[in-house]
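J.: just to be clear, the model below is a prediction. Sequence and coordinates:
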Amino acid sequence: MKKAISKSFGILYHIWYYVVMASVILAIFPFIYTTSRKEDTYDKFFRWARVWAKAVLILMGLRVKATGLEKIRKGQQYIIIANHASELDIMMTLALVPSPFVFIGKKELAKLPIFGYFYKRTNILVDRKSVSSKRRAMEMSGMRLAKGTGLCIFPEGGIPAKHELSPFKMGAFKLAVDYQVPILALAFPDNRRHFPDFTQGGYPGIVRAKILGEIVPKSKLEEHAPALRDESYRRIFDALNE
């Protein structure tokens, strides 16, 4: 009985999430539409995206309790990485990091009503089953980094089925080495519990975020990328298991 109630509430909570997400987008539509049309107005769009993210979290009854905010340097370009546990990860990252960045995300997100339209216009989409799509995503990522915009990559490559940190793929770390951009590592210990898959429950409350600081590439040698990956994995793994 208790499990059935939790499941039913979780379904209603997810429906509320999609209603809130779409409603906030519609409320700020004129601003995000005009600022998403050109790359040179992306910084303005990004500010509105942060407004959207914070509003969604508040209206879902989620309060972000962040530690380590002082480790984020204002105006610093980053390649942001985090464990991928929930759809909340997108809103949380936007709410926490003030420097403009774009997401590298799966192409399926472009199919979501309303949200998908703007996600496709402003971020880098990748088909993980296509080698050419992955190559193109890396090229576009490099172009963004060269122009001073940051990236957010969930290096597990998707939300893992098991409740544990999956091995990290190399893309984010190769880019960090090639463009000498510091990694900013985040850990989200509670997102899966508060907002799991559609039929698995979910509820409002406090969601923790741990900002683990910068991990700076030590050289432009490609051989350094695995060490950067391993250090990033260790920090996030340790933070999730504290």
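T.: Right, received. Where do you want to start?

J.: make it CA atoms for all contacts and neighbour counts henceforth
T.: Will do.

J.: what packs against the helix or strand encompassing L57?
T.: Per DSSP states H and E: L57 is located in helix 42-59. Contact analysis of helix 42-59 by 3 or more CA pairs under 8 Å, 6 or more residues apart in numbering; DSSP states H and E lists helix 2-27, helix 29-35, helix 88-96 as its packing neighbours.

J.: A further structure is provided below for comparison with the first:
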Amino acid sequence: MKYLYYLYQLVVVLPLFLCSTILTALVTTIGCTLGDGHFWGYYPGKLWSQFTIRILLLPVKVEGRKYVEKGQSYVFVANHQGAFDIFLIYGFLGRNFKWMMKQSLRKIPLVGKACEAAHHIFVDKSGPSKIKESYEKAREELKDGMSLVVFPEGARTHTGKMGPFRRGAFMLADELQLPVVPLTINGSFNVLPRQRDGRFVHWHPLRLTIHQPIYPVGKGADNIQTIMSESCQVIKGSLEQE
């Protein structure tokens, strides 16, 4: 059955995924250039993500949408299990947001241009001034209910275990006095394990847990440390033991 699923991916999924990716990138770029960047920067990517997961026949469960309020800006922070974190959050979080992503992703043909047109935020770590520019752009985007999604680990896990968090997202939330919403992702590492059969997707359920917002309890180093520690504990607490 496993090899039949692999064959299905090669014959059916791969051509559909490539075509939908190119179409999504073009629609996003053109739409953001000619029209509302918040609309065209989110909905084509959302549909593309849902389509990708559906054609791979992966079941998805989302919990906790009731905790986020319409019109409120949030900084969402999630554990980073693998590539399918992108599809799960983009397709099923149910909130318009901007990604905070690595500068290197700008180089991906078509996709990088689409992300730039959609005003997603590339983090340039080449120097303090560049990092500051990234935060300034994030500050400009987080208005009128727009939110931000960050992977505070900074990179995908190689082992399936969650790594230590970096302070950047929590410093931004502290500066803007925005609530932080932890997101726990389960199953993404199993869908595309990095140690084995890296070219093929493995069938496995995906689960996205949206936790209650963590509101600032002040401003400064103590608040940053508090919300970072609490976010880490909350996310870890909902991770499934494999």
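T.: Good, I have the coordinates. Just so it is clear, the structure is predicted and the values come from calculations on it, not from any experiment.

J.: who's in contact with whatever helix or strand S229 of structure 2 lives in?
T.: Assigned by DSSP H and E, S229 of structure 2 belongs to helix 221-237. Contact partners of helix 221-237 of structure 2, identified using CA atoms under 8 Å, 6 or more residues apart in numbering, comprise 77-79, 162, 165, 167, 170-171, 174, 180-184, 211, 214-217.

J.: now the residue lying farthest from the centre of structure 2: how far from R196 of structure 2?
T.: Distance from the centre of structure 2 peaks at M1, with 30.8 Å (CA atoms, centre = their mean). Note on M1 of structure 2: its distance to R196 of structure 2, by CA to CA, to the nearest Å, is 17 Å.

J.: same question, K107 of structure 2
T.: 27 Å.

J.: so stretch 60-70 of structure 2 corresponds to what in structure 1?
T.: Using TM-score structural alignment, stretch 60-70 of structure 2 corresponds to residues 64-74 of structure 1.

J.: ends of the matching stretch, what's the gap?
T.: Note: stretch 64-74 of structure 1 ends 20 Å apart using CA to CA.

J.: now do the buried residues in that stretch.
T.: Residues of stretch 64-74 of structure 1 classed as buried by neighbour count (16 or more other CA atoms under 10 Å): V64, A66, I72.

J.: nearest to H194 of structure 1, of the residues you listed?
T.: V64 (11.7 Å; CA to CA).

J.: what's the closest non-adjacent residue to that closest one?
T.: Nearest non-adjacent residue to V64 of structure 1, counting by CA to CA, 6 or more residues apart in numbering: V207, 5.0 Å away.

J.: and the one you found, what element?
T.: strand 205-215.

J.: quick check: that strand compared with structure 2, mean distance?
T.: Once the two models are superposed, strand 205-215 of structure 1 sits on average 1.6 Å from its counterpart in structure 2 (mean CA distance after the TM-score superposition for structure 1).

J.: and that strand with helix 42-59, angle?
T.: With axes from the mean of the first three to the mean of the last three CA atoms, to 10 degrees applied, the angle from strand 205-215 of structure 1 to helix 42-59 works out at 150 degrees.

J.: quick one: which helix or strand includes whichever residue in structure 2 pairs up with R37 of structure 1?
T.: Matched to structure 2 by TM-score structural alignment, R37 of structure 1 sits across from T33. Here T33 of structure 2, judged by DSSP H and E, is contained in helix 14-34.
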